[in-house]
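Asks: Provided below for reference: sequence and predicted model.
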Amino acid sequence: MNPIDLIVEPLSYGFMVRALVTTVVAAVVCALLSCWLVLVGWSLMGDAVSHAVLPGVVLAYVLGAPFALGAVVFGFLAVGLIGAIRDTSRVKEDAAIGIVFTTLFALGLVLISVTPSQTDLNHIVFGNVLGVSVGDLVQVAALGAVVAAALLYKRRDLVLYAFDPGHAHAIGLSPRRLGALLLGLLALTAVVALQVVGVILVVAMLILPGATAQLLTDRFSRMLLIAPVLSVVCATVGLYLSYWLDAAPGGLVVVTQGAAFALVYLFGPRHGLLTRRARRDGAAPPAAVGRVEG
């Protein structure tokens, strides 16, 4: 089979086309948001919110409401509970995050186990991108467009909030509102990525693209370009690998992104571990240079 067939054959199936479009949308949106999560240092918060939305999504399914509504409600509930535990007890923030997100995630699993459904709700946990319907695709595209538009429209305010919340407050911006905006967009993004990788692996798509881009550039504006491009390439490669290897698509999408991070971490042109060591070893110490010249 020639390389063209390797690319074209999967696209002859409607479910693969829908899966590819859904995966690309999720990859772009997650990558954009991941730039801010990495910059602000909210990796643990991203993990907490992405897991805490599970009961909200299940309850929304039971009530016939949009998944996004349940996700946003429980996303903010998780953040509120984390803040309450941190501020009213001796428990530190990282422990509060662990307590809240594991409890809410477990509640979601319980709700899945007792909710009668004609569809397999476990797909919320593990993802089911190959089973995406046209309606699911429309919902993902709409939510993705909302998140991307909000991030790009407020990017300057959000960047200032990430670098210097005090300065943002001094010029009239509200750090509290900007933080709430990021958390709301995080909850919506979790719903977008649920279709692709499920609740368990959402945090990987929310962290890996931004972390990889951060190793490739020192400018945030370039991160906003590099992260989505890398994420889309990795997601597409992972989806194709899942087709040809008959393996879990969500898992391979994340594995591919992890492999890209490992390559950049080791061989990145500026911050790669082996690249920096090679530059150090290749540069002779000043004293040694003097002796050679003498």
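Replies: Here it is on my side, so go on.

Asks: can we go C-alpha only for contacts and neighbour counts from here?
Replies: Fine.

Asks: how much space between Ile99 and Val132?
Replies: Distance, Ile99 to Val132, by C-alpha to C-alpha, to the nearest Å: 32 Å.

Asks: the more surrounded of these two?
Replies: Val132 (21 against 16; other C-alpha atoms under 10 Å).

Asks: what's near enough to touch the more buried one?
Replies: 15, 18-19, 22, 195 (C-alpha atoms under 8 Å, 6 or more residues apart in numbering).

Asks: next one: the helix or strand containing Ala19 to chain centre, how far?
Replies: Per DSSP states H and E, Ala19 falls inside helix 14-40. Distance, stretch centre to chain centre, for helix 14-40: 8 Å (C-alpha atoms, centre = their mean, to the nearest Å).

Asks: please apply the same query to stretch 7-21.
Replies: With C-alpha atoms, centre = their mean, you get 23 Å for stretch 7-21.

Asks: cool, and stretch 142-151?
Replies: Worked out by C-alpha atoms, centre = their mean, stretch 142-151 lies 14 Å from the chain centre.

Asks: list the buried residues in it.
Replies: Using 16 or more other C-alpha atoms under 10 Å as the burial criterion, the residues of stretch 142-151 that qualify are 143-144, 147-148, 151.

Asks: show me the contact partners of it.
Replies: 25-26, 29, 32-33, 158, 185, 188-189, 192.

Asks: identify the residues contacting the residue most central in space within the chain.
Replies: Nearest to the mean C-alpha position of the chain, by C-alpha atoms, centre = their mean, lies Leu206 at 1.3 Å. Neighbouring residues of Leu206 by C-alpha under 8 Å, 6+ apart: 30-31, 33-34, 37, 46.

Asks: got another one to weigh against that:
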Amino acid sequence: MEWLIEPFSYAYILKAHLVSLFLCAFCGFLSSFLILKSYSLLADALSHSITPGIVIAYTTSFSYTVSSFLCGLFALFSMAIVSKSSKLKTDTIIGIVFSSFFALSLFLVSIFTIPVKLESLFLGDILSLEDSEVFELAILLGSLFCFILLSYKKIKFIFFDELGAFVAGLNVGFYKIMFFILLCFCTVASLKTVGAVLVTAMLVAPGASAFMVSKKFDKVVFLATIFAGFSGFFGVYLSYFLDTYASAMIVLTQLFIFAICFMYKRVVYDRVFA
């Protein structure tokens, strides 16, 4: 039975387990709100839009986190400007913006020499996390958690009834902007865990799974957080024994949970509440 706890005897794997647990759990938390407002495509756009920031960071020795975050904010700002200045539908704007940013990142990769493998940029490499990066992530996640703890009820009110929240005196614009900044931060932080390509799954699948199990939003948030945290921890654990990408196993674990929730909804939930 000692082989079951063998992965935890290595410091770098234990570090990867803890980072993926907390980071994926936060992704799951945000996932509930994204599914509630049908913002799943926005998560996909943001995950692709920050890729130029990754390349810029490696070619200029600029901060990896800051560069990616600024690219994400610029993408959100671009989508907002185009949306207000044209009659195009939101999904059209998102499709144009995220594909443009991703194409830009590939262009930059082709003309600059990058001291890392291309797949590590887009597929994640959580096992190579440095102590400084873990410390940076800890500060980032701690700050995000404190803000959510103080603003959860207000954000939930705004997402359920934006007009009612405005009438009640809440600064709707401020809290919506802060939510998207949180989303951008979370996406950037997830780059090392599951990469820019697979981060969309962690921002969509947990919430989608939870909504099939419960209709009470607070319970959905709780379940999505648990599902995502478990996927992050168990995905890294499985990747050790299967000798494969941790990012792939994290997402596949989450998709397995989604399949279970889907079957539960079809077989149990729909029959009981039909």
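Replies: Okay, I see it. Predicted model, so just to flag it, every value in this text is computed and none were measured.

Asks: picking that back up, list just the nearest of the contacts of stretch 142-151 of structure 1 to Asp164 of structure 1.
Replies: In terms of C-alpha to C-alpha, no member of those lies closer to Asp164 of structure 1 than Leu158, at 9.9 Å.

Asks: test my guess that the closest one contacts Leu178.
Replies: Yes: applying C-alpha atoms under 8 Å, one finds Leu158 of structure 1 in contact with Leu178, separated by 6.6 Å.

Asks: of those two, which one has the most company?
Replies: More neighbours surround Leu158 than the other of Leu158 of structure 1 and Leu178, with 23 against 19 (other C-alpha under 10 Å).

Asks: quick check: which element contains the more buried one?
Replies: Assigned by DSSP H and E, Leu158 of structure 1 falls within helix 155-163.

Asks: so how far is that helix off the chain centroid?
Replies: Chain-centre distance of helix 155-163 of structure 1: 19 Å, with C-alpha atoms, centre = their mean.

Asks: and what of stretch 138-145 of structure 2?
Replies: Using C-alpha atoms, centre = their mean, the distance from the centre of stretch 138-145 of structure 2 to the centre of the chain it belongs to is 14 Å.

Asks: likewise stretch 179-190 of structure 1?
Replies: 11 Å.

Asks: got it, and stretch 34-42 of structure 1?
Replies: The answer for stretch 34-42 of structure 1 is 10 Å, by C-alpha atoms, centre = their mean.

Asks: pull out the buried positions in it.
Replies: 34-40.

Asks: which one of those sits closest to Gly290 of structure 1?
Replies: Relative to Gly290 of structure 1, and with distances defined as C-alpha to C-alpha, the nearest of the buried residues of stretch 34-42 of structure 1 is Leu39, at 42.6 Å.

Asks: residue in structure 2 paired with the closest one?
Replies: Here Leu39 of structure 1 is matched to Leu36 in structure 2, going by TM-score structural alignment.

Asks: quick one on the thing from earlier: of the contacts of stretch 142-151 of structure 1, closest to Thr212 of structure 1?
Replies: Leu32 (12.3 Å).

Asks: trace the residue nearest to the centre of structure 1 over to structure 2, please.
Replies: Applying TM-score structural alignment, one finds that Leu206 of structure 1 aligns to Leu203 in structure 2.

Asks: what of Val73 of structure 1?
Replies: Per TM-score structural alignment, Val73 of structure 1 is aligned with Leu70.

Asks: just His51 of structure 1 next, same as before
Replies: Using TM-score structural alignment, His51 of structure 1 lines up with His48 in structure 2.

Asks: next, count neighbours for that match.
Replies: 28.

Asks: following the helix or strand where it lies, which helix or strand comes up?
Replies: His48 of structure 2 is part of helix 40-49, with elements assigned from DSSP H and E. Scanning forward in sequence from helix 40-49 of structure 2 by DSSP H and E, the next helix or strand is helix 51-60.

Asks: which residues does that following helix contact?
Replies: 62-64, 67-71, 101-102, 104-106, 108-109, 112-115, 121-122, 196.

Asks: among these, name the ones in helices.
Replies: Those of those mapping onto helices are 64, 67-71, 101-102, 104-106, 108-109, 121-122, 196, per DSSP state H.

Asks: make a PyMOL selection of the buried ones in those residues.
Replies: Selecting only the buried entries of those in PyMOL, with 16+ other C-alpha under 10 Å as the criterion:
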select buried, resi 64+67+68+69+70+71+101+102+104+105+108+109+121+122+196
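
Asks: just give the nearest non-adjacent residue to Ser242 of structure 1, would you?
Replies: Pro249 (4.9 Å; C-alpha to C-alpha, 6 or more residues apart in numbering).

Asks: between the ones in helices among the contacts of helix 51-60 of structure 2, which is nearest Val221 of structure 2?
Replies: Nearest to Val221 of structure 2 among these: Ala196, at 23.5 Å, using C-alpha to C-alpha.

Asks: which non-adjacent residue is nearest the closest one?
Replies: Leaving aside its sequence neighbours, Ala196 of structure 2 sits nearest to Phe122 (C-alpha to C-alpha, 6+ apart; 4.8 Å).

Asks: just to check, that neighbour is in contact with Val199?
Replies: No: taking C-alpha under 8 Å as the definition, Phe122 of structure 2 is not a contact partner of Val199, at 9.4 Å.

Asks: show me what Val29 of structure 1 lines up with in structure 2.
Replies: Taking TM-score structural alignment, Val29 of structure 1 has Phe26 as its aligned residue in structure 2.
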